[in-house]
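In: only geometry, no sequence info:
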């Protein structure tokens, strides 16, 4: 099983939906299994999913015990049973100690528990095996940011940008870290340079707008927010930020136009509250 688990995962991290820095949880792949013969209670689900998988694998020498424990770990993770998931990932690792993805999965579970030092160790172990994993670099950068280890956090994001200069997640996270440390000018210079080269990232334009607004560059902020909305219609945060600028400028008709356009795309309580 070393070959199958050690390959890097393109979608380990759901990086835009975790807390600001930790859009870094690993995406859990769905398990293919036969429908259960009876309806199980939620608490029984992980065990039964794995049992169904085990039955499917019987007699197949290509499938090892590592797969069973891995599937069970994912099922427990989906159930929110972090400790059980950790146990099963570790059981799988007993059969495949050189698996980058197993270390990364463990890191994500430790992160859910708030066990930062263990999460860091697992990220490092994963990167030692697969140093090219963008997802794990992003996760480690997020952990360092939460621990206020700014230089280490920035180094992880810069590693990603060296491998993938168009990675907007790394660019946005780097911008956030700099801004949070009141390095506003540095953050703005960086994100301006990024959007000059990568002009199709709604998130990058949105954070450009936020920083321009922080520096009271109103016209530049308006332009950046409009670009974000042109790329991603229904981008609530950008609509709200742009509308509030118009409200502050007493241009209420423009603000209403922005809010109504947003509500046509997607209902949003904050936006509706502005009308």
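Out: Ah, there it is. None of these values were measured; they are calculated from a predicted model.

In: going forward, measure contacts between C-alpha atoms and count neighbours the same way
Out: Noted.

In: and for stretch 197-210, what are the contacting residues?
Out: Counting contacts by Cα atoms under 8 Å, 6 or more residues apart in numbering, the residues outside stretch 197-210 that touch it are 166, 168, 171-172, 175, 188, 191-192, 194-195, 220-225, 227-229, 231-232, 238.

In: Separate out the buried members of those.
Out: Neighbour-count burial within the contacts of stretch 197-210 applies to 166, 168, 171-172, 175, 188, 191-192, 194-195, 220-225, 227-229, 231, 238; the criterion is 16 or more other Cα atoms under 10 Å.

In: Show me where the stretch 51-200 of the chain has its helices.
Out: Using DSSP state H, counting those that start in this stretch, the helices of the stretch 51-200 of the chain run over 65-78, 82-93, 100-113, 116-129, 134-146, 150-163, 168-180, 184-197.

In: let's bring in a second one:
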């Protein structure tokens, strides 16, 4: 049977009343007999037999035995083969049984004898169910032509136009309905749906809000408006909508989970916990709720509590891979790296968190100075069906750790071959060129990235920093880095780049301001500490320079980096010694 998602709300709210004749089964038998007597004024002979089987069909239908009703209608038609009413009701019963081809046959025969609105409504329903939307549209257009005041048919026709992606006609039809009835709730709602589907967000919002003006509790409009705000990334409005939905449906687990998730993303941990705890009361065995409580504790740095909740979720549902992913992350943050590795390895290929898990597993191995194992893990993941740019980039990092830059370049080129439109792979290739000392190739690659995406913050920053480090095009470098900061305003490394440009320009006070901010944001990155030491040195602030250089030296891992900053430390200590002697 064809998808009829455009019709679900309408059916749910009982607004469709197809098959009006013969469907009022709550009538008393006396009234039923009276209506049938009208259809068969003379009840002798074949007409009497037809009348008898017709009555039996009605009784079978009322008893819920559609198959029996169909058999009786067919027997009635044996005695009265030209009865449009019998054909119509047989078609209706067959449609109820989802025997649409047979239903269509009898509905068409009925229409040939009695071209009534009821028959066209039934035909419209059958065509819709069979996925023949064009034919269904034709039936409702014919109904409206013969009965322009039939509001229900305008609605159904508008819905069908929308389902058929004839959006302009859908809008036109639904607005005609509103002209006839400015309180037609479903017309406003479906106009919102049409505009949402065509990504005309402002119009969609207007009609959803009008729907909710008419009925503030109308659930589909509430959820669709929340989804619209999600598409527009208007978090405040999304949260407001879900809060409103929760006030109407405080025991809806899905809504509580969604609202809690948004609170979590905004760092409102106590609010998130409150929603998840409410969801837990409603659905105590829902492992998603337990996992999300664990995620809140993880975000708060309460690793033991996070582990406890996540292990509860996994004991109830061992294949809950997202819970296992966060359990591994909790162990990693707690410093129990072997347990983290163990949990990450349990996440199977094909799981939604498989790629993320393999990358995090490789990162832990890199931290433990086990680059060859990290490389093997990532190569295995790439050889699976998981072709993701993140895997190629992570493998390039692992090769870089092992000082195998040629292989890092090769794996990135392999990724680009498979994912030629992926800008991040191109960007990382430019980084590798830079690390090999191929500045011109790096600059050309960053320009290529920016040609594809002029708002790529990291490419803007990288190119600007490269110019600054080379001492060239400093004004252009400053402009690029400031543009990158507009895109990512609190990025420590972009802030460091701006400070470095100021340093290269000799604007040391401005440089100190930006580099101190970057140092605070990054929490002790050795490159930023070294840059800060350099500008303190230029300003003659030797104690501060020494402090920054010592921090950089302790944080650097590569010998050449340590040696470079050690030389600076010796020079500053020498100057401090000279100053001490001169003071004496």
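Out: Great, that's in hand. Predicted model only: the values in this text are computed from it and were never measured.

In: Superposing both, give me the TM-score.
Out: A TM-score of 0.70 describes the superposed chains when it is computed by TM-score structural alignment, normalised by the length of structure 1; 234 aligned residues with a Cα RMSD of 3.4 Å.

In: Can you tell me which of the helices of the stretch 51-200 of structure 1 is nearest to residue 57 of structure 1?
Out: Closest approach to residue 57 of structure 1 among those is made by helix 65-78 (8.9 Å; Cα to Cα).

In: chain center to the closest one, what's the gap?
Out: Taking the mean C-alpha point of helix 65-78 of structure 1 and that of its whole chain, the gap between them comes to 21 Å (Cα atoms, centre = their mean, to the nearest Å).

In: got the contact list for it?
Out: With Cα under 8 Å, 6+ apart, helix 65-78 of structure 1 has contacts from 1, 28-29, 31, 45-47, 49-50, 53-54, 82, 84-89, 91-96, 109.

In: the inter-axis angle of that helix versus helix 100-113?
Out: Angular relation of helix 65-78 of structure 1 and helix 100-113 on a 0 to 180 degree scale: 30 degrees, by axes from the mean of the first three to the mean of the last three Cα atoms, to 10 degrees.

In: Could you pull up the average distance between helix 65-78 of structure 1 and structure 2 after superposition?
Out: On superposition with structure 2, the mean distance recorded for helix 65-78 of structure 1 (mean Cα distance after the TM-score superposition for structure 1) is 2.6 Å.

In: how much does that helix deviate in direction from helix 82-93?
Out: Using the same axes, to 10 degrees: helix 65-78 of structure 1 against helix 82-93 is 170 degrees.

In: buried residues in helix 65-78 of structure 1?
Out: Along helix 65-78 of structure 1, the positions that meet the burial threshold by neighbour count (16+ other Cα under 10 Å) are 65-78.

In: again with stretch 242-259 of structure 1
Out: Of the residues in stretch 242-259 of structure 1, those with enough neighbours to count as buried (16+ other Cα under 10 Å) are 242, 243, 244, 245, 246, 247, 252, 254, 255, 256, 258, 259.

In: How about stretch 167-180 of structure 1?
Out: Residues of stretch 167-180 of structure 1 classed as buried: 167-179 (neighbour count, 16+ other Cα under 10 Å).

In: I'd like the buried residues of helix 65-78 of structure 1 as JSON lines, with distance to residue 140 of structure 1 appended.
Out: Formatted as JSON lines, those follow (distance: Cα to Cα, whole Å):
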{"residue": "65", "distance to residue 140 of structure 1": "29"}
{"residue": "66", "distance to residue 140 of structure 1": "25"}
{"residue": "67", "distance to residue 140 of structure 1": "26"}
{"residue": "68", "distance to residue 140 of structure 1": "28"}
{"residue": "69", "distance to residue 140 of structure 1": "25"}
{"residue": "70", "distance to residue 140 of structure 1": "22"}
{"residue": "71", "distance to residue 140 of structure 1": "24"}
{"residue": "72", "distance to residue 140 of structure 1": "25"}
{"residue": "73", "distance to residue 140 of structure 1": "21"}
{"residue": "74", "distance to residue 140 of structure 1": "21"}
{"residue": "75", "distance to residue 140 of structure 1": "24"}
{"residue": "76", "distance to residue 140 of structure 1": "23"}
{"residue": "77", "distance to residue 140 of structure 1": "20"}
{"residue": "78", "distance to residue 140 of structure 1": "22"}
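
In: which one of the residues you listed is nearest residue 267 of structure 1?
Out: Within those, distances to residue 267 of structure 1 taken as Cα to Cα reach their minimum at residue 78, with 28.2 Å.

In: ok, residue 347 of structure 2 - contacts?
Out: Applying Cα under 8 Å, 6+ apart, we find residue 347 of structure 2 in contact with 321, 324, 325, 353, 354, 357.

In: quick one: residue 131 of structure 1 and residue 250 of structure 1, what's the gap?
Out: Distance of residue 131 of structure 1 to residue 250 of structure 1, computed by Cα to Cα, to the nearest Å: 52 Å.

In: sorry, back to before: now, the most widely separated pair of the contacts of residue 347 of structure 2?
Out: When the contacts of residue 347 of structure 2 are compared pair by pair using Cα to Cα, the two farthest from each other are 324 and 354, 10.7 Å apart.

In: Neighbour count for the two, which is higher?
Out: When residue 324 of structure 2 and residue 354 are compared on other Cα atoms under 10 Å, the one with more neighbours turns out to be residue 324, at 26 against 21.

In: counterpart of that one in structure 1?
Out: Residue mapping for residue 324 of structure 2 onto structure 1 gives residue 205, with TM-score structural alignment as the criterion.

In: I'd assumed that match was in a helix, is it?
Out: Yes. Read with DSSP: H, G, I helix; E, B strand; the rest coil, residue 205 of structure 1 is one of the residues of a helix.

In: Trace residue 57 of structure 2 over to structure 1, please.
Out: Match for residue 57 of structure 2 (TM-score structural alignment): no aligned residue.

In: Can you tell me the SS state at whichever residue in structure 2 pairs up with residue 240 of structure 1?
Out: In structure 2, the residue paired with residue 240 of structure 1 is residue 359, using TM-score structural alignment. Reduced to three states with three-state DSSP, the structure at residue 359 of structure 2 is helix.

In: What about the buried residues of stretch 242-259 of structure 1, which are in helices?
Out: Per DSSP state H, helices hold the following members of these: 242, 243, 244, 245, 246, 247, 252, 254, 255, 256, 258, 259.
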